[in-house]
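Visitor: Sequence unavailable; structure follows:
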């Protein structure tokens, strides 16, 4: 008789999420129709099948939707965690389009309705770990970024993929600050971008993305720190040389290009060895600020899926 002993990082049965969203793709098309008709981004439902990608679904207790949509980093709307929920109502997620440029055979521009219909939607429950030391578990809705990138037929010169966020001062009051050099830019090696776990997300909790979480589409990269999962994307560009990401440009000593979750590499101003899960209250009852700390996992717990991408690399040098 084979008895399986769970690994230390695996959740207990009591932590397994009982609720998954089982949804039908034909209703996704209806959602796309609602968006195209301009009937309101927030009113549409995104419906999906559960992910079949190995390692995509994390069976941890979900962060509540309230916490996940009210405690955010989105500096285009302010630097306080509550600012995005407070001010992002000014973002206009429809109409929307994404330009595909650079080293590829088929550059072009995709409108939101086309992007929504490009591939079957999946629900993937991912851990999200932020560099400040907090984490969440969120059910995203989308499909692998590779589904879109392959349509552009990147050339042999395409070694990296650069992503750019919308920068509109009329919609994004945070652009008036000098905290970053706008627009927000991020990048991945092309093999990272093509990895099945790299998700192009259009929704969360079975609904379209709220403005404060990066509407109408963003990346969800579960093995990297949260700032790599760029929001409100308007441009994707295939490039030969490694792009300079916004945080890397602003503070290169603190934020490297790779930004993989690595508990052995401390941020210059704090340890990355532990984290606090938003919504897990401490015994003192002070909520998120005093949530119990847990050990941070290498690659945020996705080492089996993505570790091979970095074989032979010095992950302290390439932080």
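Guide: Structure's in. What do you need? Quick caveat, the model's predicted, so the values are computed rather than measured.
Visitor: Please count neighbours and contacts with C-alpha atoms only from this point.
Guide: OK.
Visitor: Skip ahead from the top strand by length along the chain and say which helix or strand is next.
Guide: In the chain, assigned by DSSP state E, the strand with the most residues is strand 134-144. With elements assigned by DSSP states H and E, the helix or strand that comes after strand 134-144 is helix 145-151.
Visitor: Which parts of this protein are helices?
Guide: In the chain, the helices defined using DSSP state H lie at 25-36, 65-68, 83-87, 112-116, 145-151, 190-193, 246-250, 303-306.
Visitor: ok, back up a step: return the distance of the longest strand of the chain from the chain's centre.
Guide: 7 Å (C-alpha atoms, centre = their mean, to the nearest Å).
Visitor: second one coming, line it up with the first:
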């Protein structure tokens, strides 16, 4: 999918992307007719609901930040939204797209708590307006060995951090996500301790690459990709990038994170992309790019820190085999 910008750098849809009015009205009439017969055909209503959910979301005005553009082919939108991990909606890669229509991304608030001078609760609109939105094309590498290249929309997490003024006691940032079994069927399972929790060291969270993310491909985040707000930490494995965040806490001690608690021998707190440190059950030296690398094609080599070498300074003197 190509992202089109006007001369001012604002994302704009092309005429071919705009749904004709008669098609839009026919769709509304179709869904209305199905709703009227819900008592006799609830399965049809669910199908229509999922079809409506799958349509493109509200577009966001964001300037392309050329300093953060991976020189890779962008993953197709369909692949990025139909092959992903979001265990709150199921453990298979296709489950989030099939089940996340139950998530209600509005109304939505995020509370900022802990060691800050200005604790507050922000709704999603306030979060989007806190700093100018940027489009950044980042690589995303997952611990299972697959990767994507996605145009994310958001702004540096440091912008939010500076505004809430952490105290000198704040050494880590903890991200707590929604865990509502009514909206998220996967929360009823015991595969993880809910709510899903992740964290960063303060200097990691302040690095300009760490992105508070509210959109992708020029539009609001789809439900299955972590709507309405998530973080993206591109030099770490994907499980570090918490989705559907409802609370951000600034704390003194290293937070207990979901996968590190569940399987500490497999998922470290830092989780930096490191091709020299294997997962106990598979190698991390190579990866398969979704939508490009077929099953029989030779895998590509994984880059240290996922190709973001500037972050190496954050870990000077650390044994990255021990602090994996």
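Guide: Okay, I see it. All figures in this text were calculated on a predicted structure; none of them were measured in a lab.
Visitor: still on that earlier bit, quick one: which of the helices of the first structure is nearest residue 176 of the first structure?
Guide: Of all the helices of the first structure, it is helix 83-87 that lies closest to residue 176 of the first structure, at 13.4 Å by C-alpha to C-alpha.
Visitor: Can you tell me what sits against that closest one?
Guide: For helix 83-87 of the first structure, contacts defined as C-alpha atoms under 8 Å, 6 or more residues apart in numbering pick out 69-75, 77-78, 173, 211-213.
Visitor: Residue 54 of the first structure: which of those residues is nearest?
Guide: Nearest to residue 54 of the first structure among those is residue 213, at 25.1 Å by C-alpha to C-alpha.
Visitor: any idea how far that closest one is from residue 262 of the first structure?
Guide: 24 Å (C-alpha to C-alpha, to the nearest Å).
Visitor: returning to what we had before: for the longest strand of the first structure, which outside residues touch it?
Guide: Outside strand 134-144 of the first structure, the residues that touch it by C-alpha under 8 Å, 6+ apart are 46-48, 58, 60-63, 68, 119-129, 194-207, 220, 275-278.
Visitor: One more pass at 6 Å, please.
Guide: Strand 134-144 of the first structure is contacted by residues 62-63, 121-129, 196, 198-205, 275-278 when judged by C-alpha atoms under 6 Å, 6 or more residues apart in numbering.
Visitor: In strands, which of those fall?
Guide: 122-129, 199-204, 275-277.
Visitor: residue range for stretch 66-85 of the first structure in the second structure?
Guide: Aligning stretch 66-85 of the first structure against the second structure (TM-score structural alignment) gives residues 78-97.
Visitor: how about stretch 186-194 of the first structure, aligned to which bit of the second structure?
Guide: Across the second structure, the stretch matching stretch 186-194 of the first structure (TM-score structural alignment) is residues 198-206.
Visitor: Quote the end-to-end distance of that stretch.
Guide: One end of stretch 198-206 of the second structure to the other measures 16 Å (C-alpha to C-alpha).
Visitor: Could I get the buried residue list for that stretch?
Guide: By 16 or more other C-alpha atoms under 10 Å, the buried positions in stretch 198-206 of the second structure come out as 198-202, 204-206.
Visitor: Could you take these and lay them out as TSV, with extra columns for distance to residue 148 of the second structure?
Guide: Shown next, in TSV, are these (distance: C-alpha to C-alpha, whole Å):
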residue	distance to residue 148 of the second structure
198	21
199	22
200	22
201	25
202	26
204	22
205	22
206	24
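Visitor: Between all of the residues you listed, which two are separated the most?
Guide: Once C-alpha to C-alpha is applied, these give 198 and 206 as the farthest pair, at 15.5 Å.
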